[in-house]
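>>> Sharing a sequence plus its predicted fold:
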Amino acid sequence: MLDQQLAAQLKAYLERVTQPFELVASLDEGKSSTELRSLLEQIAGMSDKITLRTDGNDARKPSFSLQRQGTDTQLRFAAIPLGHEFTSLVLALLWTGGHPPKESEETLQAIRDLPGEYNFEVYMSLSCHSCPDTVQALTLMAIQNPNIKVTIIDGALYQKEVEERQIMGVPTVHLNGEMFANGRMTVEELLAKLDTGAAARDAAKLNQKAPFDVLVVGSGPAGAAAAIYAARKGIRTGILAERFGGQMMDTLSIENFISVQETEGPKLSAALEAHVRQYDVDVMALQRAAAIKPAEQAGGLIEVTLENGAVLKSRAVILATGARWREMNIPGESEYKTKGVAFCPHCDGPLFKGKKVAVVGGGNSGVEAAIDLAGIVEHVTLFEFMPEMKADAVLQDKLRSLKNVDILTNAQTTEVIGDGTKVAGLRYKDRASNEEHQLDPAGIFVQIGLLPNTDFVKGTVELSKFGEIVVDARGATNVPGVFAAGDCTTVPYKQIIISMGEGAKASLSAFDYLIRNSTPA
């Protein structure tokens, strides 16, 4: 199953296993079971501490559990975890075999201290670059706490089950048979969702923090660059890191980051976080700003109020809150999110294998999505509001060469139709004739651009008519001591490399502001 290079890498990793454990496979006579058996035999042959049994009797076949001797670990893969989940497999093997995880002891103890019993089922797809974070977080929790049972299910392998449970987006997590969460989740996010008192405890800790010289709000490319540049000046720096990488985490392929020929969003995001943590930066994870109060109204220091009620103070603030997917804002859209309305073709595309889908948006993102989906689904219909698509010519040529793609220009989507549980159709208007039409796709992938995450500064910081923070050439806003950078600003061209440069510039401008103003932190 594993090629020579992957096998060599895995064997090197398995040398770190210190405690014996079993792989217990539940198999049938199908092709997938044969493939899983081959993979597990290969793994077991790499370490004398791993034993393979094939007498499992789980209802999901193929699947396998990992069981360390002397423990009650309840971790099962109803999948052949390759593709984006190969790393999840490696970590599951290492952690089950006694290799310590990188998480802090505080986090690990919080997992062990969770009261009650939990039966998690997480549905993923091997092509989903968002799924591994959730899979690995739940894997860790299952290994650390015997009262947590986790089953990781490949939606493409168990398509009938996915259809019965009406799962139309991954990762999707069920807890004790009920819908629990959808989308990428970290260990900290899962703990916060399970431990209802966590937010209040976090707020109390944050309220005790001393004022910062520079507080960065946001941890995408702009925020990370700003934090690094500020920390290198030797000043007290903090960063509100709701999700390192931001929108970049949802980007599969990056080929225009100069000097790096090709990388992936999650990989570059991890590198950003590692770089920030090399410096003396106070990283406050899973925190989102709710309001900002200028220094002149707050007694000399800028105040940032968080959603959990905590208040942080700083001499200067850099807003780098990025952007989010723009929605169609039509009836039915919000009701059927994750039930057929999707925003990530790489993540959710495999769930629509053999079905008809629609892509809304004729820019580069929309056309790229349609091209990717055309290789998976039965048919793709692309909707473009304007008379002509805006995507690069090379992408349009590729799209038009595909036989299972239709392109509708001058088409205004007007309503998402559903049957109460999932998407059943999409209504649209021909803008040239004003005629109404309806198609019946099983999924609708929305790719119509981004909206800046600036709602919390309305009325305080000047915004453009598009909701972007207005900045000058130095990244300064209209509020003294408040700077901004990246996709949330009026700076044109929303690109990773531009955001990083703007973050660095805003940080240098903030430092220049500090040395010209004597208010000490």
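Yep, it's here.

>>> Only C-alpha atoms from now on, for both contacts and neighbour counts.
Will do.

>>> how about the helices in this protein?
Assigned by DSSP state H, the chain shows helices spanning 4-14, 31-44, 86-96, 105-112, 131-144, 159-164, 187-194, 198-207, 221-231, 265-277, 345-348, 364-374, 393-400, 496-515.

>>> In the second one, which residues are buried?
For helix 31-44, the neighbour count (16 or more other Cα atoms under 10 Å) marks 32, 33, 36, 37, 39, 40, 41, 42, 43, 44 as buried.

>>> go on, the longest one?
When neighbours are counted by 16+ other Cα under 10 Å, the buried residues of helix 496-515 are found to be 496, 498-511, 513-514.

>>> One more: the first one?
Judged by neighbour count using 16+ other Cα under 10 Å, the buried positions of helix 4-14 are 10, 11, 13, 14.

>>> how about those residues in CSV, adding distance to residue 90?
Below are the buried residues of helix 4-14 laid out as CSV (distance: Cα to Cα, whole Å):
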residue, distance to residue 90
10, 7
11, 10
13, 8
14, 8
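
>>> second one coming, line it up with the first:
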Amino acid sequence: MLDANIKGQLKAYMEKLQQPIELVAAYDDSKKSEELKQLLEEIEPMSEKISLRTEESTEVRRPSFAINRVGTDIGVRFAGIPMGHEFTSLVLALLQVGGHPSKASQEVIQQVQELEGEFEFETYFSLSCQNCPDVVQALNLMSVLNPNIKHTSIDGALFQDEVEQREVMAVPSVYLNGQPWGQGRMTLEEIAARLDTNSAEKEARKINQKDAFDVLVIGGGPAGSAAAIYAARKGIATGIAAERFGGQVADTMGIENLISVPYTEGPKLVAAMEQHVNEYEVDIMNMQRAEKLIPAEQTGGLHEVRLANGGSLKARTVILSTGARWRQMGVPGEEEYRNKGVAYCPHCDGPLFKGKRV
């Protein structure tokens, strides 16, 4: 199942396990179950902290497997075989359930740990989807951090009957407690903020306490990042307010038109961009949607930018770099059926339409 090179790398990662984990497999008579069995039997010997057993319950999806921290309620479940883009999700799940710490910020970790309520998440993914791992990995980590959160990742191409019954027509599609909850790429911060009912109010209070900026950039794409870097290099008090740092670039898998870079991928470019911005004293305010600009002429002093959460930012200079959106065709029903039959990525959503007339 795994070639020698990948086995070697995975075995090295498994040395980082701090607590014993148990792989609990649910098989059936399918070929995919045979592949899953082979994969799990290759993983088990990689560490003394890994054990493998067969699931007895008849109520779980098959083929599937859980990764559980022994003696606790902490764990995640994959329905299918997490290869392709999801192989990294498998590796992270093994490590995090095994006690290896996450690189997420302490502020977000605490926010997740303090969430109250019972959250049963299910995420439908496809192995060829480049946006799905972000959602799968975020929800897996949340289920490790908070025992009230459970998460199952489901390969939509493998569970076609379930996909048709729930009318899943785009991935990633997230269900919470049996009901549709979200679609598309979402970060850990975005999911946590949405579940934390007081997050907008708390964030608005923090925003309102900030001093006025010399330069405030609205938008966190390439243009906004470049503007912030050039301002901050001059010692100017600079801030970025962005609905999502990276913008549309984060959703673009292949980028071949960036001068001096023959090829890169959107998530890599955004990560490098954020690292570059963070080398300077730039206040990055992510998940902030600007709704209104009040010019200095009307305030009698500074420009004011009002945000959707009720917060307000002030600055001597405001740079608008709001970027782009996916182009719409303007045909009837396009918006209403977005992600409900109107799809944007043949790699991500294509497997859900296998064998159907499109």
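Now that the structure is in, tell me what you want to look at. These numbers come from a predicted model, not from an experiment.

>>> Columns distance to residue 246 of structure 1 on top of the helices of structure 1, output as TSV?
Listed next are the helices of structure 1 as TSV, based on distance: least, Cα to Cα, whole Å:
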stretch	distance to residue 246 of structure 1
helix 4-14	30
helix 31-44	35
helix 86-96	21
helix 105-112	22
helix 131-144	14
helix 159-164	28
helix 187-194	15
helix 198-207	21
helix 221-231	8
helix 265-277	8
helix 345-348	16
helix 364-374	17
helix 393-400	26
helix 496-515	11
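
>>> between those helices, which one is nearest to residue 122 of structure 1?
In terms of Cα to Cα, the element of these nearest to residue 122 of structure 1 is helix 131-144, at 7.1 Å.

>>> The closest one - contacts with which helices or strands?
Applying 3 or more Cα pairs under 8 Å, 6 or more residues apart in numbering; DSSP states H and E, one finds that helix 131-144 of structure 1 makes contact with strand 74-78, helix 86-96, helix 105-112, strand 118-124, strand 148-154, helix 187-194.

>>> hmm, who's touching the longest one?
It stands for helix 86-96 of structure 1. Residues outside helix 86-96 of structure 1 that contact it (Cα atoms under 8 Å, 6 or more residues apart in numbering) are 10, 13-14, 16-17, 19, 21, 66-68, 81-82, 100-101, 132, 135-136, 139-140, 143.

>>> Can I get the buried ones among these as something I can paste into ChimeraX?
Buried members of the contacts of helix 86-96 of structure 1, defined by 16+ other Cα under 10 Å, are picked up in ChimeraX with:
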select :10,13,14,16,17,21,66,67,68,81,82,132,135,136,139,140,143
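
>>> which residues touch the nearest residue to residue 244 of structure 2 once chain neighbours are set aside?
Leaving aside its sequence neighbours, residue 244 of structure 2 sits nearest to residue 287 (Cα to Cα, 6 or more residues apart in numbering; 5.4 Å). Applying Cα under 8 Å, 6+ apart, we find residue 287 of structure 2 in contact with 190, 241, 242, 243, 244, 245.

>>> Does residue 78 of structure 2 touch residue 62 like I think?
No: in this structure, residue 78 of structure 2 is not within contact of residue 62 by Cα atoms under 8 Å, at 10.0 Å.

>>> Looking at those two, which is more packed in?
Legend: neighbour count by other Cα atoms under 10 Å for residue 78 of structure 2 and residue 62, higher for residue 78 (26 against 21).
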